[in-house]
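Asks: Fold the following for me, if possible:
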Amino acid sequence: MLIGYARVSTADQDLTLQTDALAKAGCERVFTDKASGAKDDRPGLAEALAFARSGDCLVIWKLDRLGRSIQGLIALAADLSARKVDFRSLTDGFDTSTASGRLLFHVLAAVAEMERELNKERTIAGLAAARAKGGKGGGRKPALSPDKLDTARKLLAAGDKPAKVAKLLQVGLSTFYRHFPANERETAAQ
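Replies: This next block holds a predicted model:
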């Protein structure tokens, strides 16, 4: 029996592309998860693995849908092999029922992990470069610029209420209060 497994990382992502491909490949049963591949607790994968019997084939759309580390992927493949359950990836084009498919699986798992590590290194290097240029090195820009903060201080000193100042600066009241806690508002008003 062909058993499909599909996963997306967040609840707002759509599984349709994967589930359609699995159905087209002939999967009689498809299990799904909406969870990060780094998480060990994925109920859909656990169900798929428990459902699989000797002679079945676990089919996935792409290798990274199963996990994020070589160790995890190899351990899963070894477990499936010990249970005589084959493993196939539609996009990556391998099938562990063949010797060449097993070799390709190991090569692709290594490349996928290397790609994740390189991406992590590039991100860290980019953040360091941004910090070296005087930036924060990532994250959102502040809602209130130094000019707007100065304006807010002057308006508070003039006796304007926080809600009015926040509206004039076009920011939410909670954003305003984050920049001007109660003790700072009292100091500005004096």
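Asks: C-alpha from now on. contacts and neighbour counts both.
Replies: OK.
Asks: Mind jotting down where the helices sit in this protein?
Replies: Assigned by DSSP state H, the chain shows helices spanning 16-24, 43-51, 70-82, 99-132, 146-157, 162-168, 173-179, 182-189.
Asks: With distance to Leu2 and mean neighbour count as new columns, can these be given to me in a markdown table?
Replies: Below are those laid out as a markdown table (distance: least, Cα to Cα, whole Å; neighbours: other Cα atoms under 10 Å):
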| stretch | distance to Leu2 | mean neighbour count |
| --- | --- | --- |
| helix 16-24 | 9 | 16 |
| helix 43-51 | 11 | 15 |
| helix 70-82 | 13 | 15 |
| helix 99-132 | 17 | 14 |
| helix 146-157 | 61 | 16 |
| helix 162-168 | 59 | 15 |
| helix 173-179 | 53 | 14 |
| helix 182-189 | 63 | 13 |
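Asks: In TSV, list the ones you listed along with distance to Ser89.
Replies: What follows is these, written out as TSV (distance: least, Cα to Cα, whole Å):
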stretch	distance to Ser89
helix 16-24	10
helix 43-51	15
helix 70-82	12
helix 99-132	9
helix 146-157	53
helix 162-168	54
helix 173-179	47
helix 182-189	58
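Asks: another one to check against the first:
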Amino acid sequence: MGELLGYARVSTAEQTVDAQSDALRAAGCSRIWIDTASGATTSRPELDDLLTHLRPGDTLVVWRLDRLGRSLPHLLQTVESFREKDVAFKSLTEAIDTTTSGGRLIFSIFGAIAEFERNLIRERTQVGLTAARERGRVGGRPPKMTPARIKQAKRMRDSGMHLTEIAEVIGVGRTTLYRHLK
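Replies: Sure, this is the predicted structure:
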């Protein structure tokens, strides 16, 4: 059997990680990695380091699910990557342990819920876009280069002005200007 490796995270330096660390030690973790970072951030150096230490047969242990994942889909993706490496996952507060059939069942249910949520969002978005189109509304941001601006840019170019200067005067990027003056 592999090692139990713990991961704890707090969002700000003012918060304490003591309760998480105590619970992880009590669960038998031989080592604990601690990050101070928002759950929404992708930069978590201690978690990255921990992931390099995981070996087949090991179990990553967290105090609560939200300490590891930014969202349910992110959490599911992370735990699935563990499974592919023969690494188990355990959350103490939610009593989830992927080394047991019950823990795997709970994670399968989470996966189904996340997929259902994604499908609902996709369906609602499509219905909204269709309704907007039927009312004559076109999506996307308005173009920066209106016909009047294109005409002005062509006059400026024909008078010998450099394209970089034209882009600056009109207030668009050079790439946008080049695309419209082809």
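Asks: ok, back up a step: among the helices of the first structure, which is nearest Ile60 of the first structure?
Replies: Closest to Ile60 of the first structure of the helices of the first structure is helix 16-24 (Cα to Cα; 7.2 Å).
Asks: Between the helices of the first structure, which one is closest to Gly4 of the first structure.
Replies: The closest of the helices of the first structure to Gly4 of the first structure is helix 16-24. By Cα to Cα, the value is 5.9 Å.
Asks: What is that closest one packed up against?
Replies: strand 2-8, strand 29-34 (3 or more Cα pairs under 8 Å, 6 or more residues apart in numbering; DSSP states H and E).
Asks: right, so those: which one is the most enclosed?
Replies: strand 2-8 (a mean of 24; mean count of other Cα atoms under 10 Å).
Asks: Out of the helices and strands packed on helix 16-24 of the first structure, flag the one nearest Trp61 of the first structure.
Replies: Using Cα to Cα, these put strand 2-8 closest to Trp61 of the first structure, at 6.8 Å.
Asks: Columns distance to Val85 of the first structure on top of the helices and strands packed on helix 16-24 of the first structure, output as a markdown table?
Replies: Formatted as a markdown table, these follow (distance: least, Cα to Cα, whole Å):
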| stretch | distance to Val85 of the first structure |
| --- | --- |
| strand 2-8 | 10 |
| strand 29-34 | 15 |
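Asks: any idea what Leu155 of the first structure aligns with in the second structure?
Replies: Counting by TM-score structural alignment, Leu155 of the first structure lines up with Met156 in the second structure.
Asks: The closest residue to that match other than its chain neighbours: what's it in contact with?
Replies: The shortest distance from Met156 of the second structure to any non-neighbouring residue, by Cα to Cα, 6 or more residues apart in numbering, is to Ile166 (6.8 Å). For Ile166 of the second structure, the contacting residues are Ala153, Met156, Arg157, by Cα atoms under 8 Å, 6 or more residues apart in numbering.
Asks: Tell me the spacing between Ile166 of the second structure and Thr36 of the second structure.
Replies: Separation of Ile166 of the second structure from Thr36 of the second structure (Cα to Cα, to the nearest Å) stands at 47 Å.
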